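Engineer: Predicted model and sequence follow; I will ask about them next.
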Amino acid sequence: MNAAALAAVAAIVLVAVASALVGAYGVRRRSTSDFLVASRTSGTAAHAGAISGEYLSAASFLGIAGLVLKDGVDALWYPVGFTAGYLALLLFIAAPLRRSGAYTPLDFAEARLGSAQLRRVCTVFVLVVGWLYVLPQMQGAGLTIAFVTGLPQWVGVVAAGVVIAVTVAFGGLRAITLVQAFQYWLKLTALAIPAVIALMFFLGNDKTFDRPAPPSFSQATTVDVTTDVVLRTEAPLALRASGHVDGAAVDGPVTWQPGTHTVESGTRLDFDAGAPVPVVEGAPVQDAGWLTPFADGNSYGLLAVYSLIIATFLGTMGLPHVLGRFYTNPDGRAARRSAVVALGMLGAFYLLVTLLGALSRLYTPQLLVSGETDAAVLLLPTAVLGNGWAGTILGGIVAAGAWSAFLSTSSGLLSSVAGVLSTDVLRGRLRDVRISTLLAASVPILLALFVTRLDFTESVALVFAVAASTFCPMLVLGVWWRGLTARGATWGMAVGGTVALGAVSASLAGAASTGLLGTLLHRPAVVSVPLAFLTMILVSRANRRERPADADQLLLRLHAPERLGLSADAAEDGPARFRD
């Protein structure tokens, strides 16, 4: 193991140890209230830091930069949508949810509509959304370990899963709140330092993006292709290849003519300094096109963007681990303040990661060949500073930031999933919470070992589509419309969730990737979200006699200011089913 790998491993271990120490400091009592809502004693700054630390996952730390590197301006809707989702949450449901006094979205659904069947449907979708969201976190941990140490990816997957499961099982949400706030600042620092350094190098030379040419290799570069990939080039390209290219075995110099070329896994490609970079099919070849929206001429590009906006803007409202954070605020006003501060913190983070993605096109163009663009942030430090001590140290800091991204998001997700398993499957005792945590962690670990990895941000966008198609309509209508019935909410969640999950499953299975069908499979929210809202409204109107008799009273409680004393808080140690 070389010096860079040792530095990265040391930094990752330090992050794990520091997180454990911060978490141990945060554990004052060991009640169910501590485990589920942190006893609602943390301040606004701690909550905002924890919200940001929990929300900024592998998709944000690695995936956004990778998509910007590959797709250019077309990828900017991802950070915009992920940030604006908190604005929608702030405007529509943050304070009312906190005033409901519930611990989880399941409790809110049952309290608002009084249906055990609806609660069971919510339970299923909490588990599905939680596990699908943890999956790319585990895979991100594996990718980080593989790139910085050369170890197999499964080592990172298992190591991250064990650390997260132990942290959640023995720390609870009070400890996780402080850990995630600490990890946000660690992630921000891990991005800010390389961003400033890379920007200084960029401004100090004549590099530019705005040119009608593809990026080029600044030095002789070898690319090991680990998965089958189709590459496109617009000019004749001389290179050396060892493996299988365009269906034939090659071992020596080859010349690619303009067009597409298939490179099989296990092939090694050698490029000379100054050679144009071939890019994965579907991505802009020229830098000028990289700066132009829909440069590839996709007929359904605008439809895909609208669907992505719907998924990211509304999906945040349906993420159980995010919603759980607002139950831990002391009151509704504190929930709103936390969301406002979190918006600023998220904005700063996404500005940095977008900048790193743009600079990666100049310094790590080889990732456009291998398709491993998610590794851009990890490789940028040594690409800019070289393999000396400065690049090694900076690479270790970035690896530590990436590791903290996986830990913080996965901790919140597993806490939500474990809470549902312990209260709705087991008996809700403190011991059941820990058992549920271990069970909750085992599923995404196994999935990460056997499921083919998509781009991290693409995977998370699919999860957002599921959340936007299930919990978002139920919460928005439950908070703002007295006419919602349990039957309407149940059918709406079932229909929206089934359509979105069907699209997710088809995408993971490698179904159609082009045309209208491919667009809707990869971006189902434009269909599934309106369908879920419409189903809830129509079924509720058809069964208006089933509207809860106390709907007006419940809505008054959700919207009345705290000073009127109408908010309903659960007992300090939770409702009856949360006995220690």
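Structural biologist: Done, it's in. Numbering: from 1, shown residues only.

Engineer: When you work out contacts or count neighbours from here on, use the C-alpha atoms and nothing else.
Structural biologist: OK.

Engineer: Now the element after the helix ranked longest in the chain, going C-ward?
Structural biologist: Assignment by DSSP state H gives helix 153-203 as the longest helix of the chain. Using DSSP states H and E, the helix or strand that follows helix 153-203 in sequence is strand 221-224.

Engineer: Quick one: list the elements packing against that next one.
Structural biologist: strand 268-271, helix 367-370 (3 or more C-alpha pairs under 8 Å, 6 or more residues apart in numbering; DSSP states H and E).

Engineer: Try it again at 10 Å.
Structural biologist: strand 237-245, strand 268-271, helix 367-370 (3 or more C-alpha pairs under 10 Å, 6 or more residues apart in numbering; DSSP states H and E).

Engineer: next up, a second structure to put side by side with the first:
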Amino acid sequence: MNPAVGFAAFIAVSLATAAIGFYGLRISRTTGDFYVASRTVKPWWNASAIGGEYLSAASFLGVAGLILLSGTDALWFPVGYTAGYLMLLLFVAAPLRRSGAYTIPDFTEARLDSKAVRRVTSFVVVAVGWLYIVPQLHGAALTIRITTGLPSWLGSVAVVVVVCLTVVAGGMRSITFVQAFQYWLKLTALAVPVVFVLLALAGNGVPAVSQPGTNPTSLPAAGAYQNISLMVALLFGTLGLPHVLVRFYTNPDGRSARRTTLIVLGLLSVFYLFPTASGLVGRVFAPELARNGQADALVLLLPGRLVGGTAGELLSALVVAGAFAAFLSTTSGLVVSLAGVISQDLLGSSVRGFRLAALLAAVVPLGFAFLTDSFALAGSVGLVFAFTASTICPVLLLGIWWRGLTDAGAITGMVTGALLCGGAMVTGTVLGAASAPGWLAQPAAWTVPTAFAVMVLVSLATKNRVSPSAGRIMSRLHIPERPVATERSPR
């Protein structure tokens, strides 16, 4: 790829993101605008914004790379990412919106009437957010190096700078416009090149770049335990992602939250058709990328290899723009959610506190990204899902659906899940992917049930600590709102 093409694509998407973000600044005035867009975001806008922030580096680059490496075993990733939203629709979306909270710590404090639970939840939410931001910065570093030849660190720094500008400028309302635009850009950036690649293959026969049918790797097939554990992580982890959950607070009511989730399911299902197709084409026509450690760059390189010429360069530029949209949208969603938590707990619930918290939320993971090396993007994000499923998910599900949850049970369960899953992640990283046993490489199958069990058992042992307001809060979570006049008024 011509470096100028990649650089121009990056500049174009960054300028578009900044322009849309600053447009949002014009209508971001109140604290509610910065935290939850004053709870006025309609389902289609919100669904597009959720798709924008949820489809991260792991989805845009990592899924195709994993399919290139592992074939059909990697299809569990797009299936799990999408099915997790069905779980969200069934168990979390509407009750969480009815809670009236701004953040997940707000919800746990109100539900359990405990400042200690709030502090532990805040710590876990920030840890999850930072763990999730790091792979986005790694993806940006990979993309800038592959497409422009510039130093990798420039990609990470550029993403942090653009995100900070847009988030600090307009908060949640501004980011909603940005992320909705970025979803459709990402979908276009994957769909159009895939269509052209398939047309080129149909018209020209087999290219000379490689021999069809070449097995790209000798990786063993994943066992039943790994697949089950991965699905547990993806299904339950989606229920605890802070940057996704905070978007439901922006809906007008619980009914809108459910409608938003249904639309997201459709948007995700359409999107994942294209990285899957890219991965399958890559297994046949670009298997050498798996052997030379460039699997995650497959969608960036495929148009130039199989289409070529000016058309290939233009398609490559579109893919690069989509890749940076993925890094920017997910990182901005995470920064918004973390800024809400940090500002409320440490800096005061004000616009100024939100802006300072946003800077802190973005800069800290940048330091971690500089200190760590990128590995398989989808795999690294899968571990973050496992951590989330072992910590935030149990307290949300039990807090919404079980009146008997206590503050002691919630704290003990979250700490247990964090220690077990975090310990497994660290140990597996130290041992290396080739040496780590499966139960460490994919810990969710045992850490998630353990966290749930500890939370339930400790709550049963501390029944006297059930919040006196539990009944009232549970009623608020589960009794549907009456339709309001503004929802029936003509648009």
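Structural biologist: Great, that's in hand. The structure presented is a predicted model; accordingly, all values stated were derived computationally and were not measured.

Engineer: Give the aligned range of the longest helix of structure 1 in structure 2.
Structural biologist: Helix 153-203 of structure 1 corresponds to residues 152-202 of structure 2 when matched by TM-score structural alignment.

Engineer: in the superposed pair, what's the mean gap between the longest helix of structure 1 and structure 2?
Structural biologist: After superposition onto structure 2, helix 153-203 of structure 1 lies on average 1.0 Å away from the residues it aligns with, using mean C-alpha distance after the TM-score superposition for structure 1.

Engineer: one step back: now the helices and strands packed on strand 221-224 of structure 1 as a markdown table including mean neighbour count and distance to residue 492 of structure 1?
Structural biologist: Formatted as a markdown table, these follow (neighbours: other C-alpha atoms under 10 Å; distance: least, C-alpha to C-alpha, whole Å):
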| stretch | mean neighbour count | distance to residue 492 of structure 1 |
| --- | --- | --- |
| strand 237-245 | 18 | 49 |
| strand 268-271 | 20 | 50 |
| helix 367-370 | 24 | 41 |
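
Engineer: Include distance to residue 355 of structure 1 when you put those into TSV, please.
Structural biologist: Below are those laid out as TSV (distance: least, C-alpha to C-alpha, whole Å):
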stretch	distance to residue 355 of structure 1
strand 237-245	29
strand 268-271	26
helix 367-370	17
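
Engineer: Any idea which of the ones you listed gets closest to residue 437 of structure 1?
Structural biologist: When these are ranked by distance to residue 437 of structure 1, counting by C-alpha to C-alpha, first place goes to helix 367-370 at 36.3 Å.

Engineer: How far away from the center of its chain is stretch 323-330 of structure 2?
Structural biologist: Mean C-alpha position of stretch 323-330 of structure 2 versus that of the full chain (C-alpha atoms, centre = their mean, to the nearest Å) differs by 10 Å.

Engineer: cool, stretch 169-185 of structure 1 as well?
Structural biologist: Worked out by C-alpha atoms, centre = their mean, stretch 169-185 of structure 1 lies 18 Å from the chain centre.

Engineer: in structure 1, what residues pair with stretch 371-389 of structure 2?
Structural biologist: Mapping stretch 371-389 of structure 2 onto structure 1 (TM-score structural alignment) gives residues 450-468.

Engineer: can I assume residue 431 of structure 1 sits in a helix?
Structural biologist: Yes - when classified by DSSP: H, G, I helix; E, B strand; the rest coil, residue 431 of structure 1 is found to be part of a helix.

Engineer: who's in contact with the aligned residue in structure 1 for residue 310 of structure 2?
Structural biologist: By TM-score structural alignment, residue 310 of structure 2 lines up with residue 389 in structure 1. Residue 389 of structure 1 sits next to 3, 4, 7, 382, 395 when contact means C-alpha atoms under 10 Å, 6 or more residues apart in numbering.

Engineer: ok, and the most crowded of these?
Structural biologist: residue 395 (29 neighbours; other C-alpha atoms under 10 Å).
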